[in-house]
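pasting a predicted model and its sequence here:
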Amino acid sequence: MIAPDELLTRLDGVKRAGQGWSAQCPAHEDRRASLSVAQGADGRLLLHCHAGCDLERILEVLGVDVKDLFPDDGKGKAEILATYDYTDEEGRLLFQVVRFYPKDFRQRRPVAGGEWEWSLRDTPRVLYRLPEVRAAVAAGRRVFVVEGEKDVHTLEAWGLAATCNAGGAGKWPRECSEGLRGAHVVVIPDNDEAGQRHAELVTAALAGIALDVMVLKLPGLDAKGDVTDWARRGGTLEKLKELVTRPPLPEGVINLTEAIRSVSAWAREPMPRGIDYPWPGVTTLTRGLRPTWLAFMAGYPGHGKTAAAIETAVSAARQGKQVLFVSLEMSPDEIAIRVGQRFGLDTGRLYGGTPDDTDRYAFELAEGMPYHRLVNICYRGSLAEVEEIAQVMKPDLVIVDYLQLMDIGRESRVEGTTRNSHGLKRLAQKLQCAVLCLSQLSRPQERVKVYTPGIFDLKDSGAIEADADQIIFVYREREPGNKTPREEGAFIVAKARMGRTGMQSFVFDGATQQFEMKAVAEERAAIQGWSVYQGGGEP
């Protein structure tokens, strides 16, 4: 138990008043010394705010537990902490809700001789603060329905009309509904399942009785939190009024004004950067890869889709971004070998069983690059598994290689691919990450001439065009009758929702599995004295 003197040191404006003390109540802005403090005959400390502040709120501000007000007698005897009067419309007392320490609630009604009977029997069940409620209804004011008397007092301190039923959530007597006939009602449930069910119960019970009923879920509440908790965490009357007149939108709905307000900050300070592609010209056309965006990179077999995806993953990691690479075509070992090629690994020697020190050094260099730790590889084929992993890892970029290899269940190829395309778009929006998905083209490689691809060539799904924020083709020409594509080619930006379409020519180095912009390659070749069209290397 806390000593009286210690408790008084935590209060302001303390003065002796009879057998006890008066002080400024710490639970509200008090200029009149509204708090009375006394010590009962049994030694317990008694606190009462004449302005109506709840004892729990007073103790919370003081940093004192309820149990600290009672002597440590070890008997565990229940003590009455508060009583709440329930009256009829004329103000005549019908019954009380009594709060005990340890926490417990019971109900009692007055009987002859000033005694109490701890049973309501046929006593009418009425709303708490019924006279005030009926006056508010007559005046056309809103009435707030909460789950407990403490919350009623919180709202009354803001000058609002509030009420509740005795017994808490899930115990709304039919008679209570009549007290709200003709009312504009706002139900504020506690943030738990019981609170939600209670709100539904009250709403159903008031159908045809109240003029209108609104259920207001307060934002930012912890589990089981109530309006009093919301007020303690900075909620104000002004904020509550704004929520009532403009309630929170359902999940997934954003008001246009709020969206404009959000992006207007970019007019005053630089817009946060997304993820740049490894090729500046492509980034200029597309605006890069940004959260919630779904980009498709498509190409014919052997034109370098996977090489471009790996290069994008490494580039994103070098920018400090977390990457989840969903590889459904290559194993992690094969991807690691591709990365090793970037550092000088010769795959001819490696697969031929004759690696030398150059190859070993290439692996050492690749393994030692710290940004490679930001790239994680998985080979789960179903959309649900990919989403589950992404929710845990929270990547900035998800790369899928490739769309047509994802699990489609029992659906047709077109239906399954469409569903997976829609799902990847939702994943990008839900996790606020960018998604780059590779896709095949439908035109056969066996044709004498490979045509420059267009959006209509995307394989299996017309939904790709609708879902995509970007569509980029990796295209390399080939000589007639020769299935091997040339080293020169282009990134063709066929769709860029927030950018523009266009083409960026490149030279592909198969030995290092890297793309270089053609202008840069030609400039470098001119300096070194060899032709970019010779396939690279010194003459």
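Perfect, thanks for sending it. Residues are numbered from 1 along each chain as shown.

C-alpha from now on. contacts and neighbour counts both.
OK.

now the strands: where do they sit in the stretch 301-450 of the chain?
Applying DSSP state E, counting those that start in this stretch to the stretch 301-450 of the chain gives strands spanning 323-327, 375-378, 397-401, 434-440.

dropping in the other structure now:
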Amino acid sequence: MMMNPSPFDLVVSRLADVRPQPDGSIRAVCPTAAHNGNAGRNLTVRRGNKAVLLTCWSHQCTYQEIAEALGLEVCDLFDEPVTRYQYPDGRIVHKRHATKQFWQTGNKSGTALYNLDAVKHAVQQGDPVYLVEGEKDVENLRTIAGIVATCNAGGAGKAANSDWEPLRGATVRIIRDNDDPGRRHAAELVEILAPLADAVTLHEARTGKDASDHLAAHGDLTDLVSVDVPGDLSVVRLADVTAEEVRWLWPGRLPAGKLVTLDGDPGLGKSTLALTFAATITRGGIWPDGTRCDHPGDVILLSAEDGLADTIRPRLDAADADVRRVHAVQGVKLDDSGTLRPPTLADVDELERLVRRTHARLLVIDVLMAYLPGGTDSHKDSDIRRTLSRLAALADRAGCTVLLLRHLNKTKGNDPMYRGGGSIGIVGAARAGLLVAPNPDDDQTRVLAAVKSNLASLPDSLTYELVDDGCGVARVAWTGVSAHDARGLLADPDDTGQGERVEHAQHWLADYLEVHGESPSKDVKAAARREAGITERTLQRAVQRLRVTVVEEGFPRITKWALPCRATTPEPPPVSPKRGATGATGPDLRLVVGATGRKTQSRLDCETGATGPGTLSAEADPPESDGGDPAPFDPPTGDESGENHGYLPRTPGARPGVWIRARTPVTPPTTPAQIPQKPDALFADDEVDPDDTRDGDDDNT
């Protein structure tokens, strides 16, 4: 770089036969070709206010003609300072400081880097080379800090036009300008130099825009800000990390700034429970275990299932929430006209801006599957983790807990980690997980249990019920602590020692329905709870095992329960000694309902006529043989199709070989002794053992 003389001195230095005048001007020979050198001193040069004044007295030559004859441009005749930067391949970059204008002369198509000789020497010596955006920064680094630096001609956006081969094997430190063009230029340089240089690091000024501003403020480069190189690994030393305690919205259950899952079947109050959490956070209230919410704040809701006016607002009011601090996301704005599109979890940047603007402590996503981005496979671990990793980073940066609500899947098993809908990666990404399930000990209450906790020991399970606030709105009422954990709540009764309770309920139900006949299910449940302490859940399992017929009648609908159709036969006539298979049983007893018959849901129903339920009749065996004990025989085979027209196997109390057919009325069983101990056997397709000579009193089939 070289500082130029004043425009007046520059012009005078290039003229011939110069003679100063008393008024400070100069008389000289005009250099244009029009004079052929014979005009004498016909050119006057004066200092003007902002530029050199040139007057040709012979041919009135123009400024442009005189400047070109002197090897100058018209702009060189003005007093504004101009700096020239000389490239080794003949390119010259001019900069007018007052207006910050640049122009080039010389070899404008050259590809050499600025300050190339010093760069080559530094690479040979193994010294780092600094890469900046302009020639001014290169010269300032050289003169002020004694550092070798370079740049490409043209600045930002022109990197591809230069030859970067001289930096092969070099240690390059890029100081990018702190603006959008500078950041794009630095990213382009990283891409170009990555395969050439041994190491490339990225920095920016701590003060100001560029390297020159930083030098002016700090005097050297020791305080440059390091920036992650695009595509490089971001690394932090653990020595630079300050240890912190885990912060909790609800100690043991809702860690601050983390993902938390809340799983459960529909109808158990997950959404109401989440709004109860929100209410406590907006008020900085007391949690049901007696701890206080130490980090109150706003709450953001993404709800895909409930209406804001008729459901969410009333529930928040019932939970005593500060609704001024609750914000419901309705959509993402597409334009100024208010057009919205549904939000998804791909809108992480928009969500983070909202979280920071409202200082939210809790973000509720109800339900998770409704907000997964399009094309995301909820059962594919890589898809889920890619989505939730950005959400987890948002939660951590903003200190906002994200509560993800999910329905349970239909998978059998009692491991709660695998029962939430979607990939195992969902609960894997969460730092805490909660489960809502019916209370096995009380069908009026639910249990909130912990599925996992990476940050603390598992807390106690809590019980609650949904109660009416007096205005027809459900609210959560906490009722105590439960001994049931998440695994036990999801376990099959037979796997947790509850099989005996179900068997007891099964016998009780059979006795009740034998005595009372078809009964409203509401009455049966109340009697079971009152007389035998049987919970509704256990009773439902007994209903399934007994294959109780479910009948729905009337309006409003009334559900009734009845035992499957079976009958006790009168004393049968003699039977034939012929022995053989009993034939098909349960599945061949068909239901034929007429146009006005009742709606039933039985696993085993009776044949009916056109206008109502059918009745059972008994059909005797063929005549027995010469004497001896009666024996089983082949059942009627029906028509040529081989269809057995609704025959039942032997019933308890009946002698061998008796078959029941839906024809004439019979008397139903009236004593507990006639109730089968293993009702499932009524629906087995097994054949009768030919050697089985037990009479009906011992027959449990």
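Arrived safely. Everything quoted here is computed from the prediction, not taken from an experiment.

hmm, back to that, wait, which of the strands of the stretch 301-450 of structure 1 is closest to residue 155 of structure 1?
Set against residue 155 of structure 1 and scored by CA to CA, the strands of the stretch 301-450 of structure 1 come closest in strand 434-440, at 44.4 Å.

who does that closest one touch, helix- and strand-wise?
Under the contact criterion of 3 or more CA pairs under 8 Å, 6 or more residues apart in numbering; DSSP states H and E, strand 434-440 of structure 1 touches strand 294-299, helix 305-318, strand 397-401, helix 413-431.

hmm, residue 221 of structure 2 is touching residue 215, no?
Yes - using CA atoms under 8 Å, residue 221 of structure 2 is in contact with residue 215, at 6.9 Å.

which one in structure 2 is aligned with residue 330 of structure 1?
The alignment partner of residue 330 of structure 1 in structure 2, by TM-score structural alignment, is residue 306.

show me the contacts for its match.
Residues near residue 306 of structure 2 by CA atoms under 8 Å, 6 or more residues apart in numbering: residue 312.

ok, it to residue 355 of structure 2 distance?
22 Å (CA to CA, to the nearest Å).

repeat for residue 460 of structure 2
In terms of CA to CA, residue 460 of structure 2 sits 31 Å off from residue 355 of structure 2.

about what we covered before: ok, which of the strands of the stretch 301-450 of structure 1 comes nearest residue 95 of structure 1?
Shortest distance between residue 95 of structure 1 and the strands of the stretch 301-450 of structure 1, using CA to CA, is found for strand 434-440: 60.9 Å.

name the residues of the following helix or strand past that closest one that come out as buried.
Downstream of strand 434-440 of structure 1, the next assigned helix or strand under DSSP states H and E is helix 463-467. For helix 463-467 of structure 1, the neighbour count (16 or more other CA atoms under 10 Å) marks 463, 464, 465, 467 as buried.

quick one: contacts of helix 463-467 of structure 1?
So helix 463-467 of structure 1 is contacted by 294, 296, 418, 421, 422, 425, 455, 458, 471 (CA under 8 Å, 6+ apart).

ditto for stretch 344-360 of structure 2
297-300, 361, 371-373, 387, 390-391, 394, 398, 400.

the longest strand in structure 1 is where?
Longest strand in structure 1, counting residues (DSSP state E): strand 485-496.

what's the angle between it and strand 294-299?
150 degrees (axes from the mean of the first three to the mean of the last three CA atoms, to 10 degrees).

I figured residue 161 of structure 1 hits residue 132, correct?
Yes - using CA under 8 Å, residue 161 of structure 1 makes contact with residue 132 at a distance of 6.9 Å.

more neighbours, those two?
residue 161 (23 against 17; other CA atoms under 10 Å).

now check structure 2 for the residue matching the more buried one.
That one, residue 161 of structure 1, aligns with residue 148 by TM-score structural alignment.

list the contacts for its match?
By CA under 8 Å, 6+ apart, residue 148 of structure 2 lies in contact with 118, 119, 122, 128, 129, 130, 138, 141, 142.

ok, back up a step: could I get the strands of the stretch 301-450 of structure 1 as a markdown table with mean neighbour count?
Below are the strands of the stretch 301-450 of structure 1 laid out as a markdown table (neighbours: other CA atoms under 10 Å):
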| stretch | mean neighbour count |
| --- | --- |
| strand 323-327 | 24 |
| strand 375-378 | 16 |
| strand 397-401 | 26 |
| strand 434-440 | 25 |
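
which one of those strands lies closest to residue 175 of structure 1?
Between residue 175 of structure 1 and the strands of the stretch 301-450 of structure 1, the tightest spacing by CA to CA is seen for strand 434-440, at 55.3 Å.

onto which residues of structure 2 does that closest one map?
Mapping strand 434-440 of structure 1 onto structure 2 (TM-score structural alignment) gives residues 401-407.

ok, and what's touching the matching stretch?
In this structure, residues lying in contact with stretch 401-407 of structure 2 by CA under 8 Å, 6+ apart are 254-266, 270-271, 361-369, 392, 395, 420-421.
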